[in-house]
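Chemist: 3D, please:
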Amino acid sequence: MDDSKVVGGKVKKPGKRGRKPAKIDLKAKLERSRQSARECRARKKLRYQYLEELVSSRERAICALREELEMYKQWCMAMDQGKIPSEIKALLTGEEQGKAQQNSTKLAKAAKTDANSSNP
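Modeler: This next block holds a predicted model:
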């Protein structure tokens, strides 16, 4: 007699569930494992290169911002002493306004580029 059962309109046969283990050649399995390990190491190496480039670009941005901050500090110290730096005079008169806008645009673009490169 057949051991199959009818449950909910479907015929179920007794036995093990899932995939049956395929008989795989041991050498092929080892070779696949080695290949997987090589690919894993290559991905890891690329990830570290990406992170190192990201860190160096951030360090460059930090240096540029520190230089800008130092310049502003010097301007403030000069104004505290009653002197108006020539750069500020030029900005007030509008001579250097175009250059200041270009510099601020460059800094904004650099910040956006760094922000975009941080999203992997």
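Chemist: every contact and neighbour count from this point should use C-alpha atoms.
Modeler: OK.
Chemist: residue 54 and residue 43: what is the separation?
Modeler: Residue 54 is 16 Å from residue 43, where distance means C-alpha to C-alpha, to the nearest Å.
Chemist: who has more neighbours, the two?
Modeler: For the pair residue 54 and residue 43, the greater number of neighbours falls to residue 54 (15 against 12), based on other C-alpha atoms under 10 Å.
Chemist: OK, contacts around residue 114?
Modeler: Going by C-alpha atoms under 8 Å, 6 or more residues apart in numbering, residue 114 touches 54, 57, 58.
Chemist: could you give me the buried positions within the helix or strand where it lies?
Modeler: Assigned by DSSP states H and E, residue 114 belongs to helix 97-117. Neighbour-count burial for helix 97-117 flags 110, 114 (criterion: 16 or more other C-alpha atoms under 10 Å).
Chemist: alongside the first, I'd like the structure of this one:
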Amino acid sequence: MHVIEENNISEGPHRKESGKRGRKPGRKSAEKVDMKAKLERSRQSARECRARKKLRYQYLEELVADREKAVFALRKELEKYLDWAKELDEGRIPEGAQELMDELASVKQES
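Modeler: Below you'll find the predicted structure:
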């Protein structure tokens, strides 16, 4: 069994009365220059962010276009093989199938 000591509830975090918050008298012109520089840095940062975003979208669009081309090529190849399967089922040798078989046989012999 542990005994827990309770601190006085009225004690809170210690605060300094003379903090650095609030306005400082006589610094308005320096603050304006700082504010203008800060705004310009913010604008420049926003321009750079938009440029990066534009490049990222261009990259993604190119990536999607390349993938779509690959999908279309694979669909075309699939249709070709489906047609070949139909012709083989009918007892005919499809056009180009013999060449593929010869190519595969030569690759197998090399291995």
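Chemist: in helices, which of the contacts of residue 114 of structure 1 fall?
Modeler: In helices, defined here by DSSP state H, the members of the contacts of residue 114 of structure 1 are 54, 57, 58.
Chemist: do you know how far the closest residue to the last one other than its chain neighbours is from residue 31 of structure 1?
Modeler: The shortest distance from residue 58 of structure 1 to any non-neighbouring residue, by C-alpha to C-alpha, 6 or more residues apart in numbering, is to residue 114 (6.8 Å). Using C-alpha to C-alpha, one obtains 41 Å as the distance from residue 114 of structure 1 to residue 31 of structure 1.
Chemist: just residue 65 of structure 1 next, same as before
Modeler: From residue 65 of structure 1 across to residue 31 of structure 1, the span is 51 Å (C-alpha to C-alpha).
Chemist: equivalent analysis for residue 70 of structure 1, please.
Modeler: Plainly put, residue 70 of structure 1 is 58 Å away from residue 31 of structure 1 if you go by C-alpha to C-alpha.
Chemist: try residue 105 of structure 1
Modeler: 54 Å.
Chemist: what range does stretch 55-68 of structure 2 cover in structure 1?
Modeler: Aligned by TM-score structural alignment, stretch 55-68 of structure 2 falls on residues 46-59 of structure 1.
Chemist: next, the mean deviation of that stretch compared to structure 2.
Modeler: Stretch 46-59 of structure 1, aligned to structure 2 and superposed, deviates on average by 0.3 Å (mean C-alpha distance after the TM-score superposition for structure 1).
Chemist: figure out how far that stretch is from the centre of its chain.
Modeler: Here the centre of stretch 46-59 of structure 1 is set off from its chain's centre by 8 Å, with C-alpha atoms, centre = their mean, to the nearest Å.
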